[in-house]
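Undergrad: for reference, the sequence and a predicted model appear below.
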Amino acid sequence: MSERHPNAGPYKDRHGRTRWRFRRAGKTIQLPGEPGDPAFEAAYLAAVEGRPPPGKPTARVTRLPSAAVPRSLRAAWRMVPIRLPEWQRLGPASKLRQSRIAEGFLASKVTEEAELLWGDVLVSDLRRRHLRTIIAAMSDRPHAARHLLVVIKRMILVALDEEWIDNDPSYKLRHRPEYVGRKAWPESVRQQFEKRWAIGTTPRLAYALGLWLGNRRGDIATLTPKAIEGDKIRIVQRKTGRELVLDITPMLAEVLAVADLSGPTILKTAYGEPFSINSLTGRMADWTKAAGIPPGYTLHGLRKTLGKMLAEGGATTRQIMDTLGHTAIAHAELYSREAEQERLASDGMAAVVKLVASRKKQAG
């Protein structure tokens, strides 16, 4: 061993040539040349410091797009077509739709800050609270939440069959949690919110945009000042791609008149930045709580409120569709049927009251 180079020493290779190597903690590193050579000294210093030898390329690990961590959610999904008979009974359209939903979920981040994708999460690490959080974030899209829960359940079923897990974290999990509502806001609740949050505040602006535009939270969060065109506002729906041109009602104009429209979006955080779609849901929950309003009154509930008001005001199904941006007539007809039911029920009960009064008069 060299005194100037601790842990380094010469040896004879099988050809009888003298070579040098660095040995420490059971690890051996070959050194080029001899002591005093620049290459030797650089390699020796790197070995002492635990670095790769200079000039030696570091191996790059490239992950193939199709790779799946063993026993992960992605690995389970890859086995669904092979292991589940239920999958074979699905039609081509259903298989394609569920595959798109699954791939979108698996490619999404566990949190906005983390780099970990849901596809790389081990099935054994998936907890019921994780699924509840995922579903709660989709409270304004219950149909999408239901479809996502279906494909996740397929992954869990594979994991159970393969004995990767012993318990089903999705057992009896509802795709629409009881604490999440899509209720229309009655007049009393709207008055309570407006009393707590005056015009000029961010909560009131979010409320007004949600109520008087009747669009989804993603469209509200990303709406820019450029969308305002005189007494109209232009919205391109994120979900459907439909372009809507809506009147700016006097109620909305009153709120926009004192709003900061310098951008980048109409609705901004206290730091002047756009709200993320998920955070806007949470903030509305905070604002309604501060107003003393019970849980269940959401941004999407304001969309339903406008639909209900349109129907009660006599708007046609087509008018409701073109205001709210529905692509299916069945959705818009729900508002019309509800309003019609209330009118018919009221007229019916009025007839009963008239009948009872008439009989009393005859008996007297």
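TA: Thanks, I have it.
Undergrad: use CA for all of it now, contacts and neighbours both
TA: Fine.
Undergrad: may I see the buried residues of the longest helix anywhere in the chain?
TA: For the chain, the longest helix by residue count, based on DSSP state H, is helix 329-363. By neighbour count with 16 or more other Cα atoms under 10 Å, helix 329-363 contains the buried residues 332-333, 335-336, 339.
Undergrad: just stretch 253-266 next, same as before
TA: 255-256, 259, 261, 265-266.
Undergrad: now flag whichever of those residues is closest to residue 241.
TA: residue 265 (19.0 Å; Cα to Cα).
Undergrad: in which helix or strand would I find that closest one?
TA: Using DSSP states H and E, residue 265 sits in no helix or strand.
Undergrad: quick check: closest non-adjacent residue to it.
TA: Once flanking residues are discounted, residue 265 sits nearest to residue 224: 4.2 Å by Cα to Cα, 6 or more residues apart in numbering.
Undergrad: identify the farthest-apart pair in the buried residues of helix 329-363.
TA: Spatial extent of the buried residues of helix 329-363 (Cα to Cα) is set by the pair 332 and 339 at 11.5 Å.
Undergrad: comparison target below:
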Amino acid sequence: MTVGADMRIGYRYLVEDTDRHGNVRIYFRYPGYRKIRLRERPTSPEFAERYSSLIEQFATGCYKEAEKTSVSAVPGTLGWLVTAFRASKDFSNLDPSTQRTRARVLESMLNEPIFQEAAETFRNFPLDRIKLSDLEVLRDRKKALPGAATDRVKALRPMFKWATSKKHCVANPAISLTKPRLISNGHHTWLPDEIEAFQRRHPLGTKAHLALSIMLYTGARRSDAVQLGRQHEQGDSLRWTAHKNRNRYPTIIHIPMLQPLAAAIQAGPTGDMVYLLTEYGKPFTIAGFGNWFHDRCIEAGLPQCSAHGLRKAGSTRAAEAGATAHQLMAMFGWRSLAEAEIYTRAAERKKMAALGMAFLEKGVQAGESVPPIPDIKSSGTNNKKKPAKSDAAGAAGAPYGSRTRLFRLKI
């Protein structure tokens, strides 16, 4: 029996799915959770009681989503290891969004055959048989999508590191598993003209201008930009804990509030606990903010630009102005010196190229040029017939075609 229009009005969160046999099934789907099958007849008192119970559990926060169990999770197999790792403290310390991504990636690999058209999947693959080459197979199945291949490496490495520390594996087969090489510059870095174009379309006093100022003049990631607010102000500075890696490696960022940012906050519109609010007066989600900001970029005629590109623009500006790698690490919350050096090296190359071109320009202005090669008729390099071997050059043993002018020594 299907859910009618009148029932959809009275019952929220109900959805219908049709299985491969044409049977319509009714589910309760609360945002952020898996669907829950409702087996009761929709017009029956049992259905209404089950529905009311679910609504109450979600409203009070008492609902606990049951973990998926797999009958295939045989101890000592890869499927068993994934289940154990997801229940570990190391996994729970990850950001919730990272947990969801890693769980999805690991689960997708478990369902793949160990080789083409094989009946056995990696779920039941014995741990004591897993080698580096097996993990490379899983990685390389996504070679057409380097980002997806990298996600697989990022999911496998920490799991096998944990498994080795817990003695589930004798050796770590993923220790030498490398990420595929990504030939990409990543997000587009905003150019000065693009920033000016955005500000013309979204002038001071607009929410879009405020969002640009927050990211450009703090170097904040999207995840930080949506949480910054009045509580992070300390006099003439801002101080907050970076959202990324906040559970494992918390990084405190403490920077002065620059005048353009202070002016944008003063002009508003802002909230109290967070500067940036949606049209409904609520804080943005990270993904929601990224989509909203990109729409503002399109309005300014900048479809190639994004929120993350502003962070790169700020890094580039600071590096070209002379900021050191360690200063960039403090400003942008990086833990790796290598990441900061990407920008300092690029800035240094730009400066060196400018200095080198100045020398070239100086030489051209001075009228310097490469002296021409003299026309040596006896060199043998023209199109005339080569001299016979009995001539002076041949007698002297000099190679034909040489530019060296030969002289006969008179005694």
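TA: Sure, I can see it. As the structure is a computational prediction, the values presented were derived from the model and not from experiment.
Undergrad: ok, back up a step: how far away is the aligned partner of the residue nearest to residue 265 of the first structure in the second structure from residue 288 of the second structure?
TA: In the second structure, the residue paired with residue 224 of the first structure according to TM-score structural alignment is residue 229. According to Cα to Cα, to the nearest Å, residue 229 of the second structure stands 18 Å off from residue 288 of the second structure.
Undergrad: residue 325 of the second structure versus residue 315 of the second structure, what's the distance?
TA: For residue 315 of the second structure relative to residue 325 of the second structure (Cα to Cα), the value is 10 Å.
Undergrad: one more: residue 193 of the second structure?
TA: 26 Å.
Undergrad: then residue 147 of the second structure?
TA: 27 Å.
Undergrad: please identify which of these two sits among more neighbours.
TA: residue 325 (22 against 14; other Cα atoms under 10 Å).
Undergrad: what is the burial count for residue 281 of the first structure?
TA: Counted with other Cα under 10 Å, residue 281 of the first structure comes out at 21.
Undergrad: what residue of the second structure matches up with it?
TA: Using TM-score structural alignment, residue 281 of the first structure lines up with residue 290 in the second structure.
Undergrad: which residues does the closest residue to its match other than its chain neighbours contact?
TA: Leaving aside its sequence neighbours, residue 290 of the second structure sits nearest to residue 307 (Cα to Cα, 6+ apart; 6.3 Å). Taking Cα atoms under 8 Å, 6 or more residues apart in numbering, we find residue 307 of the second structure in contact with 212, 215, 222, 290, 293-294.
Undergrad: please say which position in the first structure residue 307 of the second structure maps to.
TA: So, by TM-score structural alignment, residue 307 of the second structure is matched to residue 299.
Undergrad: residue 260 of the second structure reaches residue 215, doesn't it?
TA: No. The criterion here is Cα atoms under 8 Å, and residue 260 of the second structure misses it with residue 215 at 11.6 Å.
Undergrad: with neighbour numbers in mind, choose between these two.
TA: Taking other Cα under 10 Å, residue 260 of the second structure and residue 215 do not tie; residue 215 has more neighbours (24 against 15).
Undergrad: who's in contact with the equivalent of the more buried one over in the first structure?
TA: Correspondence of residue 215 of the second structure to the first structure, assessed by TM-score structural alignment: residue 210. Residue 210 of the first structure makes contact with 216-217, 220, 299-300, 302-303 under the criterion Cα under 8 Å, 6+ apart.
Undergrad: that older thread, centre of the chain versus the longest helix of the first structure, how much separation?
TA: Distance, stretch centre to chain centre, for helix 329-363 of the first structure: 42 Å (Cα atoms, centre = their mean, to the nearest Å).
Undergrad: could you list every helix and strand in contact with that helix?
TA: Judged by 3 or more Cα pairs under 8 Å, 6 or more residues apart in numbering; DSSP states H and E, helix 329-363 of the first structure is in contact with helix 299-312, helix 317-324.
Undergrad: highest mean neighbour count out of those helices?
TA: Comparing these by mean neighbour count (mean count of other Cα atoms under 10 Å), helix 299-312 ranks first with a mean of 23.
Undergrad: any idea how far residue 136 of the first structure lies from residue 78 of the first structure?
TA: 26 Å.
Undergrad: higher neighbour count, those two?
TA: residue 136 (20 against 15).
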